[in-house]
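Colleague: Predicted model follows, preceded by the sequence.
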Amino acid sequence: MGISASSLINPFSVLRGQKRRRSDDSSDSDTESFLEETLNTPKRKKLLTTAKYIYQALYKEEKNSDVTVIALGKPWHLHKIYLCQSPYFKSMFGGSWRESFQDIVHIKIADPRITLDSLSTVFGSLYLDEIVIEPKEVISILATATLFQLEGIIEQCTLVMRDTINTKTAVNYYEAACEYGVTNVKEAAFKWLLVNLMGYFYDHVKWLKEVSVELMTQLISSPDLFVIQTEFTIYILLRYWMYLKLHSENDDEYTDNDFEPKKFFQERQDKTPFLLTKQGKPFAKAFQALRLQHILMHHLDIEMLQKDNIIPNEWINPTVLHQWHSMLRIDQSLDKGPKEISDELFYKHSLRCGRLLPIEGNHMWRWTGFNFGLDLILILEERSFRIKRNHRFENGSLLSLQPKRYILLRVTVACLNEQRQIHHIQTTPIRGFNLSRNEEVSLFKLERELVFPLLVSVNLLVKTPNSELNSNLNLNDSNNESTIQLDSNIIINNNDDKPINSIKSTLENNYKG
């Protein structure tokens, strides 16, 4: 059987003879618009660019070189016109220096951070319109760019360093930034160390012992240091850090960070306080940055200080005296808190304490130690922070009977990224609270950008700073006699018991008043 011609369908006649669907019209319109847009959009495709051609022909193949630069024993056959992008070479070739007339130039490299690789990278960048900087080479490239005064490369190094501050780089970046005057990297690395010194470096021997005495002193002195637990943990860290610096040849990770340092210092045969010995004197500056008034807050801590015999009693005794004097003033309602002090004094004298909150939820805690009769509890509930003056005698603490106590407080909360850089931070201003017994007040609500785990850092001041009382409390030492002057009516001389009656009568008169 055959197929009749009438049964065959001409597809073109069908298209011409039938009505088009509205959806088909829309599709064609969209296609037409897309094609029109494509034809009117410029396409940028890089050819073998002039910069790459110049780099290959003039730098790599050294064609038409008019000067040979010798540095670190290696010759580079370069071109003065490209070298003059550097103010260093522009001054050399453009002035009356003898090098401007020479074909061979010797450059003395005194900086150990400058390497052959960094020289090659920097010289090559003068022939290109971009530079590739690997983080592991960035300090060497920064050093080289600083020598040749290449601000563009210095800026690129700065960006790379700020993006890659982490455990392995923070200390080295800080030291390099100080040496080469890169202020923003110095500040960023220092800020990273303030957050991570206590909570992370303590468990990483290799990085902790890289911290110099000068840097450690600055970190310990900062009011922005993120302290884990209380101020006494700073002393523990310093003891461990000093032990590591004294045993720098040992790279072992210690399973117990307290045992070896404690054994080393407590079993010394020499009874001289360690910081007064030849070995210890280089570390004295860091220990002097400790806020001793906040370390002498628990009897166990004082006992450990005595057993370690690191800090001289000459440093500790005046602080003990000041603490005792402050406690007596508070007991007699002469000091109801630090109401009128400057921000500078607050940051200098405040107790620094902190905590890691690992998971989201409700948290409540206190920091141990004697806080002049205040039992303060911090509460985080439904992402809101509160503080409470707890006044319950069943916990056995010595509590202040004053109906009102004034405190100053600043709270900082931060969360970190994978490199332990600050992802988000929230800091309150310095706030004052006049707390009644068992009173609870709201502090602030966590910003939504803060995600757990969180680091909490608190600056707290519950009494008038000792520096404000120095005019009434002096230490005099003459003729090997220790004299303590509390005020014009009370004088205690360790070699004379007669004034005790005077003290007794004075105290009786004060209580009668």
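Modeller: All right, it came through fine.
Colleague: all contacts plus neighbour counts: C-alpha atoms, from now on.
Modeller: Noted.
Colleague: Contacts only, for residue 445.
Modeller: 383-385 (Cα atoms under 8 Å, 6 or more residues apart in numbering).
Colleague: this is the other structure I want to compare:
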Amino acid sequence: MGNSFSRHHAAPVVNDRLRATPLSLQTRKRHIDSVYDNPSKSSPDPVRKKRLKSTSEYIYDALFVNGENSDITIRSLGKEWKLHKVYLRQAKYFRSLYDNKWKESTMETIDLQIPDSNIDVKSLDITFGSLYSEIVMIPPSKVIPILAAASLIQLDGLMQQCAEVMKETICMENVFGYLKAASMYGLEDVCRQSISWFETNLMLRQSRELLSEMHPELLTDVVSSPNLVVIQIEMDIYTMLKKWLYLRIHPSYSGDFKSILSTADAYFHQEAESTNTFFLESEHGRPYSDVFKALRLQHIIRDFVSCRELERDRIIPWSWMSQQYRQQWLTMLRVEQSIDSGPTEFNNDTFESNSLRCGRMLLRDADHCWRWNGYSFGLDLLISYSSHAPRTITFRRNVRSQRCSSSVSLSSSRSIVYRVTVASVNDKGQTALRKSTENTPLNLQKEQEQIVLTLGGESAPDQSGTLRPWKSYFPLIVTATFQLVNDLESPELNSSGNSIKPFPCFDEETRTLGGAGVVLEDSSAED
């Protein structure tokens, strides 16, 4: 199967045999139609309707396939094409060649050099043939070679058609190749859609194949993205990165992917005991530091079990974690003493880069109610999905039912900023449905319920506009991003002297506290 595209342009005229005025064509068509539709009763033989070959098909067969009246031969990769200059001029490369009177412009045969290994004879054949036809068939399996050939002769229309095929067919089997090709040939839309595919599927489709092919730079971009679909909480991103890191160090790992986490745990625990250092500070680990810096550590250390695992693995350096421990502790005190009741104003950039990311998969169209684990500064937020039309996502600030009476804030109101997204993904990892709120501030009273997203009735249009029943979109992915407290240096807290300044980190080499210029004396040094 291939994708067909109309080029939407009239074919150039090459010789007198092909010249016909629009009027003569229309007159001829009306005559044929009248004979077909109103055969004479006196005619001895009834006229049988027969589809005539279109002008486009005739031009393609006569001029491209058979090379009739060719005035230029293109030779490349061991094959010759009998072509026509007037058609070749549709490509910028050849138009420039003839307009600027390069030495090749007077040659009857041009040897076309192919510096790109992606280009083969078939892709060149399709590319040259597209100059003679209104319809171009682009098989997804050949789209990258065709794109490369179109790029070589600077045929922008065909390149754009290749981009449309790539965006429509992106999946696990081709996404890495598509991203590489799109970057090489300047298809920004395809690059963005490839990155979007990773943001949607990295957590959903974890596999040895997917993680093994993720380069550190690409993974850093995806993990740091505000559009990353997180299933459960930030700690699950760390767990995924731990699997990825183990595969980078052990590319020949052949065990079951389901057991890779326990294998990775054992490896990093043994490394920590034998080297007495944090892995990302070791020679083997430093190249991967940027990937782990993309994690939002402040939202991992909200849970005791997660803290215990971080410290046991000794992958992330203590200097990174101690800063976050300090900031979270001071933020907790600020909330406990009613200095901070949640963000009164927010910055979109800070919200996108620092806020808490959560997600959940709803397997069937039934009522659901849940909360995401972790300390939330005294705010117990229950999230509900109603399966009754109009389907809704609702927040409720829960105060009454608590396992620990001191775990919830009793302040009359708490402020948050949120964004909620509901999405459905098909079997290729492409988004079939997406509904989302804006970055929205919300003030919640005790036990207050608030509908934050209305999804609709019994059906909803997919990305192509086709109306489908809601049940067909399951499993459904619900993701949320939250800001529960003020920024570390919010203007309001700054003016009152209650902001939290980063603590300078100790530098082992200079024996100073970062930019503070404080030199620490070494008590073990001799006089």
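Modeller: Nice, I can see it. Predicted, not measured: the structure shown is a model, and the values here were computed from it.
Colleague: Got a TM-score for the two of them?
Modeller: Overlay of the two chains. TM-score (TM-score structural alignment, normalised by the length of structure 1): 0.79; 451 aligned residues with a Cα RMSD of 3.1 Å.
Colleague: hmm, back to that, next step: the contacts of residue 445 of structure 1 restricted to strands.
Modeller: 384-385 (DSSP state E).
Colleague: so how far is residue 199 of structure 1 from the counterpart of residue 211 of structure 2 in structure 1?
Modeller: Using TM-score structural alignment, the partner of residue 211 of structure 2 in structure 1 is residue 208. From residue 208 of structure 1 across to residue 199 of structure 1, the span is 11 Å (Cα to Cα, to the nearest Å).
Colleague: which of these two has more neighbours?
Modeller: Applying other Cα atoms under 10 Å to residue 208 of structure 1 and residue 199 shows that residue 208 carries more neighbours, namely 23 against 18.
Colleague: The more buried one contacts residue 240, doesn't it?
Modeller: No. Applying Cα atoms under 8 Å as the test, residue 208 of structure 1 and residue 240 come out as separate, 9.2 Å apart.
Colleague: Count the neighbours of residue 325 of structure 1 for me.
Modeller: As a burial measure, residue 325 of structure 1 scores 16 neighbours (other Cα under 10 Å).
Colleague: cool, residue 246 of structure 1 as well?
Modeller: As a burial measure, residue 246 of structure 1 scores 13 neighbours (other Cα under 10 Å).
Colleague: show me where the stretch 301-450 of structure 1 has helices.
Modeller: For the stretch 301-450 of structure 1, applying DSSP state H, counting those that start in this stretch gives helices covering 313-331, 343-349.
Colleague: right, so of the ones you listed, which gets closest to residue 438 of structure 1?
Modeller: Proximity to residue 438 of structure 1 (Cα to Cα) singles out helix 313-331 among the helices of the stretch 301-450 of structure 1, at 18.5 Å.
Colleague: quick one: that closest one to structure 2 mean distance?
Modeller: Taken over the aligned residues, the distance from helix 313-331 of structure 1 to structure 2 averages 1.4 Å (mean Cα distance after the TM-score superposition for structure 1).
Colleague: Where in structure 2 does that helix fall?
Modeller: Counting by TM-score structural alignment, helix 313-331 of structure 1 corresponds to 318-336 in structure 2.
Colleague: residues of that stretch that come out buried?
Modeller: Along stretch 318-336 of structure 2, these residues count as buried under the neighbour rule (16 or more other Cα atoms under 10 Å): 321, 323-325, 327-328, 330-332, 334-336.
Colleague: Work out the gap between that stretch and the centre of the chain.
Modeller: On the basis of Cα atoms, centre = their mean, to the nearest Å, stretch 318-336 of structure 2 sits 32 Å off its chain's mean C-alpha point.
Colleague: Name the residues that touch it?
Modeller: 278, 297-298, 301, 340-341, 377-378, 409, 485, 498, 500, 502-503, 505-506.
Colleague: which one of these is nearest residue 190 of structure 2?
Modeller: residue 297 (31.3 Å).
Colleague: count of residues packed around that closest one?
Modeller: Counted by other Cα under 10 Å, the residues lying close to residue 297 of structure 2 total 21.
Colleague: which residue lines up with it in structure 1?
Modeller: In structure 1, residue 297 of structure 2 lines up with residue 292, judged by TM-score structural alignment.
Colleague: residue contacts, that match?
Modeller: Contacts of residue 292 of structure 1 by Cα under 8 Å, 6+ apart are 316, 319.
Colleague: how far away is it from residue 314 of structure 1?
Modeller: Remark: distance between residue 292 of structure 1 and residue 314 of structure 1 (Cα to Cα) = 12 Å.
Colleague: can you check residue 434 of structure 1 too?
Modeller: Residue 434 of structure 1 is 36 Å from residue 314 of structure 1, by Cα to Cα.
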